[in-house]
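Enquirer: After the sequence you'll find the predicted model.
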Amino acid sequence: MRDSIYSKAGKRAFDMAAATAAIIGLAPVLVATAVAIAIGDGGSPLYRQVRSGKDEVEFTLYKFRSMPLGTDSRASVHARTMRITPVGRVIRRVNIDELPQLVNVLLGDMSIVGPRPALPSQVELLGMRRSSGAVALRPGLTGLAQINAYENMPERVKAHYDSVYAASVTLPKDLRIIASTLRYLLKPPPTY
């Protein structure tokens, strides 16, 4: 990974500003979602999951809970085989379930753009990221692999996109990835 002023300091400043603005701007959506989940089944609106972060340091990732209480941790590729609550179905379709990760960005566990945080059990993916230097990056809310995603994308392809991103982390590249992500979010919702 090539170090630049942006990757050393500017990226973190950008993350802090963007996450703060998003949390303030989306506060009504965040509160309404949390209340809907809590009313839906009486449980906590947040789902916590251990993920592998920068330099493989584990952290607690936050999401809005879309599955019934007590559901075990699995990689997102298994989402179609898991039970989803009625509120969960809606928040996944409009991609609101990931918004609590803005808190992870503020805490420094994540970035707005970077490789998606892997489960510690995704040993093969983590090994490929280690080889390419992508493991040295903070995981992101979105990334190059996500804007090029297709169903059942193999881990080696994800790792390739992570490697390409890690080779040159720049503000223009991050802005292009964010713009592509926003365009993706405007597409018809996925089917679960």
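Expert: Thanks, I have it.
Enquirer: Going by C-alpha atoms from here, please, whenever you check contacts or count neighbours.
Expert: Will do.
Enquirer: Show me where this protein has its strands.
Expert: Applying DSSP state E to the chain gives strands spanning 46-52, 58-64, 111-113, 140-142.
Enquirer: I'd like to know how far the residue positioned nearest the centre of the chain sits from residue 46.
Expert: Computing the C-alpha centroid of the chain and ranking residues by Cα atoms, centre = their mean puts residue 141 first, at 3.3 Å. Using Cα to Cα, to the nearest Å, we find residue 141 at a distance of 17 Å from residue 46.
Enquirer: ok, now residue 24?
Expert: 18 Å.
Enquirer: the more surrounded of those two?
Expert: residue 46 (17 against 10; other Cα atoms under 10 Å).
Enquirer: What sits closest to that one if chain neighbours are left out?
Expert: Distance criterion Cα to Cα, 6 or more residues apart in numbering; nearest residue to residue 46, sequence neighbours excluded, is residue 64 at 4.7 Å.
Enquirer: Report the contact partners of residue 47.
Expert: Residue 47 makes contacts with 62-65, as judged by Cα atoms under 8 Å, 6 or more residues apart in numbering.
Enquirer: For residue 86, state which of those is nearest.
Expert: Lowest distance from residue 86 to these (Cα to Cα) belongs to residue 65, with 11.1 Å.
Enquirer: so the closest one sits right up against residue 45, yeah?
Expert: Yes: assessed by Cα atoms under 8 Å, residue 65 is found in contact with residue 45 at 5.5 Å.
Enquirer: intersection of neighbour lists for those two?
Expert: By Cα under 8 Å, 6+ apart, the residues touching both residue 65 and residue 45 are residue 37.
Enquirer: which residues touch residue 157?
Expert: Contacts of residue 157 (Cα under 8 Å, 6+ apart): residue 145.
Enquirer: for comparison:
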Amino acid sequence: MTRILDFLFAFFGLLILFPILIIVTIIGYFDTGSPVFIQTRMGKNKKPFTLIKFRTMGVDTKSVASHLASSASITPFGHFLRKTKLDELPQLINVIQGQMSLVGPRPNLMNQLDLIEVRDAHGVYDVLPGITGLSQVNNIDMSTPELLAKTDKTMIDNMKLTTYFELILKTVTGKGSGDTIK
């Protein structure tokens, strides 16, 4: 059921938000010269996929987990995108392609070995990664692998349609601050 909802919400979300996507792309072009950020992440069953986001950091920023990046690398427009969570909108394409869900554990980088190990032990890779989830609305990021994996597992084990909608609503209304930057 959630796959159908994911597809419909993502499809109509892209249609409705298309003007915003174009505006953010144009402003992002002037901000960094490369408005779209593409990165390999770990998906369901630990299968790699290409995540699409709006770029919030300079083009020359090292590819590390957000909690390891310097806040100085975030552009002024990038701060706005992160605060409003508009940087996540292109991931609706990943949802349509079946690589992600709207709600699920955030996909990690392929080199986050400690996180991969603990998530694997908790069965987190048995589901599609998501744009948002229980950890995100509770400000739990990848800097605390064990807590993140346990929270993801709790969400997975207790996922119902009401939980799905509740987590989407909390995200859209601004709950959670996204990935922590030092």
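Expert: Perfect, thanks for sending it. All of these numbers come straight from a predicted model, not from anything done at the bench.
Enquirer: corresponding residue for the residue nearest to the centre of the first structure in the second structure?
Expert: Residue 141 of the first structure maps onto residue 131 in the second structure when the alignment is built from TM-score structural alignment.
Enquirer: ok, and the closest non-adjacent residue to that match?
Expert: Nearest to residue 131 of the second structure is residue 102, by Cα to Cα, 6+ apart, at 5.1 Å.
Enquirer: Ok, residue 80 of the first structure next?
Expert: Nearest to residue 80 of the first structure is residue 192, by Cα to Cα, 6+ apart, at 5.7 Å.
Enquirer: Am I right that the one you found is in contact with residue 89?
Expert: Yes: counting by Cα under 8 Å, residue 192 of the first structure touches residue 89, with 7.4 Å between them.
Enquirer: So if I had to pick from the two, which one is more boxed in?
Expert: Per other Cα under 10 Å, whichever of residue 192 of the first structure and residue 89 has more neighbours is residue 89, with 17 against 12.
Enquirer: Need the counterpart of the residue nearest to residue 131 of the second structure in the first structure.
Expert: Alignment note (TM-score structural alignment): residue 102 of the second structure maps to residue 112 of the first structure.
Enquirer: which residues does that match contact?
Expert: So residue 112 of the first structure contacts 15, 18-19, 102, 105, 140-142 (Cα under 8 Å, 6+ apart).
Enquirer: can you check residue 27 of the second structure too?
Expert: For residue 27 of the second structure, counting by Cα under 8 Å, 6+ apart, the contacting residues are residue 35.
Enquirer: ok, how many other residues are close to residue 39 of the first structure?
Expert: 13.
Enquirer: And it, how close does it get to residue 154 of the first structure?
Expert: Taken as Cα to Cα, the span from residue 39 of the first structure to residue 154 of the first structure is 37 Å.
Enquirer: ok, now residue 115 of the first structure?
Expert: 14 Å.
Enquirer: go on, residue 48 of the first structure?
Expert: 25 Å.
Enquirer: and these two? which has more neighbours close in?
Expert: Per other Cα under 10 Å, whichever of residue 48 of the first structure and residue 154 has more neighbours is residue 48, with 14 against 11.
Enquirer: Please list all residues in contact with the closest residue in space to residue 123 of the second structure that isn't next to it in sequence.
Expert: Distances taken as Cα to Cα, 6+ apart place residue 153 nearest to residue 123 of the second structure, at 7.1 Å, with adjacent residues excluded. Applying Cα under 8 Å, 6+ apart to residue 153 of the second structure gives the contacts 122-124.
Enquirer: Please point out which of the contacts of residue 47 of the first structure the second structure shares.
Expert: Using both residues aligned by TM-score structural alignment, their matches' Cα atoms under 8 Å, the second structure keeps these contacts from the contacts of residue 47 of the first structure: 62-65.
Enquirer: quick one: which of those has the most company?
Expert: So for those (other Cα under 10 Å), the most neighbours sit at residue 65, 26 neighbours.
Enquirer: That one maps to what in the second structure?
Expert: Residue 65 of the first structure maps onto residue 55 in the second structure, by TM-score structural alignment.
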